[in-house]
Every structure is written in C-alpha cells, then in structure tokens.
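>>> I need the structure of the sequence given here:
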Amino acid sequence: MTYCVALTLSEGLVMLSDTRTNAGVDHISTFGKMHQFEVPGERSICLMTAGNLAITQSVATLLREGLDGAGGTDTLYTVPTMFKAAQLVGAAVRQVYHTDGAALREQGVGFDVSFLLGGQIATRNLRLFEIYAAGNFIEATTDTPFLQIGEHKYGKPILDRAVTFDTPLYGGVKLALISMDSTLRSNLTVGLPIDLMVLRRGAIHAELRRRIGEDDPYFRMIRESWSEALREAYRVIPLPDWRTDPV
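Okay, here's the model as predicted:
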C-alpha cells in the first residue's frame, strides 16, 4: 500500500508520498511513487501513484513515451493545459487496462490504481487532480484544498481540522508531514523514506524536492513534537464529570 497527499494552496502546491511497496510481510521494497515532468519556465507537473506497482509504472512510462491521439503522440511534456494532462493520465490508465486487464483478472489480481496529478503550465493556472482506476477524475478546490490516495484515513483528521486554501505554503509542508507521520505510526504498509515536492504558484519550476528519511532532523522534530503536543493536549483537557450522575 502507500500514502500520498497533495495540497493546493494560495501560494502554491505541496506533494508528499511514501516509498514502501509490499507483497506480504516478508517482501518489502522501496520504490519512488513521485514522478516529475518539468521544463523549467514552461511546465512543472508532478504525478504520484498508489496501487499495483506494475500498473502504475506502465502508466508513468506511457505518459513519458507518449499516447497516440487525434493530434499525434501526446505526453505530459506536450499537453497544453493541466486539464488535458489529467485527461491524458486517464487515457493512459484505460490503455493499460485494455492491454493487461484480462490477464490480471485471470490471475485474480484487481486493477487497483489511483493517481494525484498537480502542477502548472506557463500562462495557465496551477491545478490539482485525483484520477481513478476508471480514468475519470476530480479536481481540488478552494473549499477542499487537499487530496489523498492510498492509506489516507490516518492522516486525514489533521488536514480536515487545520488546512485551508490560505494556509502558508510551508505551513502546508508541515501539515503534510504531520499527516504522513500519523499514517506511518498506524500502518505498516506505509514507510520511509518519503518524497516531497513544493511548487510556488507562478514559478513554473519546483522550489523544493527532498527525500526524507529517518535521519532527517526536521522530520524527527515533527514526529517528537507532534507526539508530545498530543500527550499535552490529553493532559490539559478536563476529565468528564459524569461519574456523579445517577444510574
């Protein structure tokens, strides 16, 4: 399994993914699930993947090498808008399903994939999409400025409570890392290292790319500080006074 989260904020985009892939408790590997498609000053697009690794790698390869369409061969380096980019990801998913779906069903393997696609193309708006296994997609909005795929339930509560569209960009980084830490603590199928990308709105190049491991001092501080903050919140919240109620 995996956990990926992306925030679209007034200042820009934050994308964060883990790297754990497992096929049972004795077969755990590290694979990057964040794919960059960038021409600085012209486009900066980031794709994060969850689900069957063979399927997601096939989709990512198609998006680099190209899909044949009415206007020729399209890649994430050639599409004119982020909406077209989301459509292209959906088309790549459907092409892989058309090629491999029947064989997977014969082996009892589900077509289990999902994607987060975010970025900006010059003269266009920064946008963030979630693409499903059927190739259809939704877009993040100012009312719902974050999207998640994979094991999202453990990291969602902090985002629901704290993230708004006006959250500062690096405040968004901090919240994404807290969300990831909550997931890492509760689910063994999500694991370090994690990959982070920050794209400032209008910059058209990634401001920050970072792989974060156990030895990263800031992430270690996040883990320790968040745990202590939760323990302190528990200590200061009054106990219920229901014990005196009549039975």
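>>> okay, CA-based contacts and neighbour counts for the rest of this
Fine.
>>> secondary structure class for residue 111?
coil (DSSP: H, G, I helix; E, B strand; the rest coil).
>>> if I read this right, it contacts residue 52, doesn't it?
Yes: assessed by Cα atoms under 8 Å, residue 111 is found in contact with residue 52 at 7.3 Å.
>>> now what about the lengthiest helix in the chain, what contacts it?
If you go by DSSP state H, the chain has its longest helix at helix 82-106. For helix 82-106, contacts defined as Cα atoms under 8 Å, 6 or more residues apart in numbering pick out 55, 58-59, 62-63, 67, 74-76, 79, 110-111, 117-121, 124, 126-127, 129, 131-137.
>>> so which of those sit within helices?
Those of the contacts of helix 82-106 lying in helices (DSSP H): 55, 58-59, 62-63.
>>> ok, of these, which come out buried?
Listed as buried from those are 55, 59, 62-63; burial here means 16 or more other Cα atoms under 10 Å.
>>> now the residues you listed as CSV including distance to residue 195?
Below are those laid out as CSV (distance: Cα to Cα, whole Å):
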residue, distance to residue 195
55, 20
59, 19
62, 22
63, 20
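>>> go through those and name the one nearest residue 24.
Proximity of those to residue 24 was ranked by Cα to Cα; the top entry is residue 55 with 18.2 Å.
>>> these two touch, right, the closest one and residue 113?
Yes: Residue 55 is in contact with residue 113 according to Cα under 8 Å; the separation is 7.3 Å.
>>> how near is residue 107 to residue 23?
From residue 107 across to residue 23, the span is 15 Å (Cα to Cα, to the nearest Å).
>>> equivalent analysis for residue 119, please.
Residue 119 is 31 Å from residue 23, by Cα to Cα.
>>> which of these two has more neighbours?
Neighbours of residue 119 and residue 23, each counted by other Cα atoms under 10 Å, are more numerous for residue 119; the result is 33 against 10.
>>> before we compare anything, build this one as well:
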Amino acid sequence: MTYCLGILLPAGLILASDSRSSAGVDQIAVVEKLALFEVPGERVIAILSAGNLATTQAVVTMIRQYSRHKQESAGSVENRDILAARTMFDVAQIVGSTLREVLRLNRSFVEPYGDPNGTFLVAGQIAGEPHRLFQVYSAGNFIEALGRTQFLQLGETKYGKPILDRALSPTSGLDEAAKLALLSFDATIRSNLSVAPPIDMLHYESGSFSTRTLAKYDSNHPYWTDLRQRYSDGLTALVAGLPDPQFPS
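Below you'll find the model as predicted:
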C-alpha cells in the first residue's frame, strides 16, 4: 500500500508521496514513488504512483525511455514523449496509454499471483497553460481536478482525508497546504503500517518551472518530528479544554 496526495491551489501545487513498499510483513522496501520530468523554464511534470510496483515502475521507465530516445524512435513512440507534449492533458493521455500497454502485456501473467493494476497522479505545468492535476485510473482513463476539487489521492486515502476536508480551502496558501499535507500523512502513518517515510514533497509555485523546492522528510527530519509533536500536543490540549458531554442524571 502507499499514499500519494496532490493539492491544486491558485498559487500552485503540493505533491507528496510516501516511500514504503510491502509484499508482506517481512518484505518491506523503501521505493521512490514521485518521478519528476523537467525542462527548466518551460515545463515541470510530476508522476506519482500507487499499486503494483512492477506495473508502476514499468510505466515510469517506459515514459523516461520515450523522452530519452525520441530522436531514435519511430513517430508513434515520439508522440509519447511527455517533454514534447503540448499540454498537461496530453501528458495524462500518454501516461494512461502507457499504463494500458503495460497491463496488456503483463496482466494475464500477474493475475494468478495478485492485482496487476496501478494508478497515477499526473501534475505540473507547461508554458502557455496553467498548472494542472490529473488522476489516472487502472483503465488508463483519467479525471482532472477542476473547480471545487482541490485535492486528489491514491492508495491508503481514508485516514488522511478528514483533515484536508476540514481545513483546506480555496484560499489556502502553498505553505498552509504543505502543512496540511504532512499532517494528512501523519494521520495515515499512525493508522496504517503500510505507509511510512521518507515522504517526498514538491512545493510547486505556479510559473516557476522549477523543482528546486523538492523536499524529503525522513523519520528523523527535525521539521517532521516537531510538526507531529506540536500537532499531537495541540489536539490533546484542545480535547482537554472542551466541555464534558452531558448525560441524564
């Protein structure tokens, strides 16, 4: 299991993923699930993944190969180069079609042993259009975060969703959203052992076309530990200060 989160705000994007991959209690690994593609000053694209690790890694690797070898590839492959895509919508289509290709090749071999499916968050900005956020499903189709949809999630979503529903608003700034994202991960990590640091987070300001604000929070990161402790202490104090419930005497 994993947890990936994308937050879309007028000011930009907050994108975060955990790094735990597990195939049983004795098969735990740390795996990066946030892949970045960048042309400085022209585009930043992030692909976050959840699901069958072999499937998601194959998709990301194929997309990297399409970009690296586009000059040597046939036209049909060059059309899958996300570094040449005209819009983020086209990028989401490329991710979806690549996922379908991987599943077409591997599904029948994997299904006797487990679920072969994968899902993705695709986000970023290409010069000439605003920053955008998409969720790509296992069928290769996708939705876009528009209007009232401020965030999209993958994987173990239920524990981290309430704080986002309660505290995230259209007027939230990127720093506030980043704090809420980390607290969303804290709630998930406390309730589910299949999600764990390091947490990779991109704090993307619209129009910056840069990934310099990519941060990594491991278990001992000073800000991560301080944030968790302050939040826990604050909740404890808040509950203690609430009036006691009234019961019939």
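>>> quick TM-score on the pair, please.
Superposed pair, TM-score by TM-score structural alignment, normalised by the length of structure 1: 0.94. Supporting alignment: 243 aligned residues with a Cα RMSD of 1.5 Å.
>>> returning to that earlier point: in the longest helix of structure 1, what counts as buried?
For helix 82-106 of structure 1, by 16+ other Cα under 10 Å, it's 82-83, 85-97, 101.
>>> what's the farthest-apart pair in those residues?
Across the buried residues of helix 82-106 of structure 1, the two members that end up farthest from each other (Cα to Cα) are 82 and 101, 27.1 Å apart.
>>> am I right that residue 7 of structure 2 sits in a helix?
No: with three-state DSSP as the criterion, residue 7 of structure 2 is located in strand rather than a helix.
>>> distance of the residue nearest to it when sequence neighbours are not counted relative to residue 36 of structure 2?
Once flanking residues are discounted, residue 7 of structure 2 sits nearest to residue 151: 4.3 Å by Cα to Cα, 6 or more residues apart in numbering. Relative to residue 36 of structure 2, residue 151 of structure 2 is positioned 19 Å away (Cα to Cα).
>>> higher neighbour count, the two?
Remark: of residue 151 of structure 2 and residue 36, residue 151 carries more neighbours, 21 against 17, as counted by other Cα under 10 Å.
>>> which residue in structure 1 lines up with that one?
Residue pairing (TM-score structural alignment): residue 151 of structure 2 is matched to residue 146 of structure 1.
>>> what residues are up against its match?
Counting by Cα under 8 Å, 6+ apart, residue 146 of structure 1 touches 5-8, 140, 159, 163.
>>> tally of neighbours for residue 149 of structure 2?
Counted with other Cα under 10 Å, the neighbours of residue 149 of structure 2 add up to 13.
>>> ditto for residue 199 of structure 2
Quick note: residue 199 of structure 2 (other Cα under 10 Å) scores 24 neighbours.
>>> the alignment partner in structure 1 of it and residue 184 of structure 1: what is the separation?
Aligned counterpart of residue 199 of structure 2 in structure 1: residue 194 (TM-score structural alignment). Computed with Cα to Cα, the distance linking residue 194 of structure 1 and residue 184 of structure 1 is 10 Å.
>>> where do the strands sit along structure 1?
3-8, 12-17, 20-22, 28-30, 34-39, 43-51, 67-69, 72-74, 113-121, 127-131, 137-139, 146-150, 194-200, 206-212 (DSSP state E).
>>> and of those, who's closest to residue 188 of structure 1?
Nearest to residue 188 of structure 1, of the strands of structure 1 and by Cα to Cα, is strand 20-22 at 9.2 Å.
>>> average gap between the closest one and structure 2?
For strand 20-22 of structure 1, the mean deviation from structure 2 after alignment is 0.4 Å (mean Cα distance after the TM-score superposition for structure 1).
>>> just checking, what packs against that strand?
strand 28-30 (3 or more Cα pairs under 8 Å, 6 or more residues apart in numbering; DSSP states H and E).
>>> how big's the offset between the strand it packs on and structure 2?
Mean deviation of strand 28-30 of structure 1 relative to structure 2 after superposition (mean Cα distance after the TM-score superposition for structure 1): 0.4 Å.
>>> which part of structure 2 matches that strand?
By TM-score structural alignment, strand 28-30 of structure 1 lines up with residues 28-30 in structure 2.
>>> what does the matching stretch contact?
Residues outside stretch 28-30 of structure 2 that contact it (Cα under 8 Å, 6+ apart) are 19-22, 198.
>>> ok, back up a step: tell me which two in the contacts of residue 146 of structure 1 are the farthest apart.
140 and 159 (13.7 Å).
>>> rewinding a little: now list the buried members of the contacts of helix 82-106 of structure 1.
Buried members of the contacts of helix 82-106 of structure 1, scored by 16+ other Cα under 10 Å, are 55, 59, 62-63, 67, 74-76, 79, 111, 117-121, 126-127, 129, 131-133, 135, 137.
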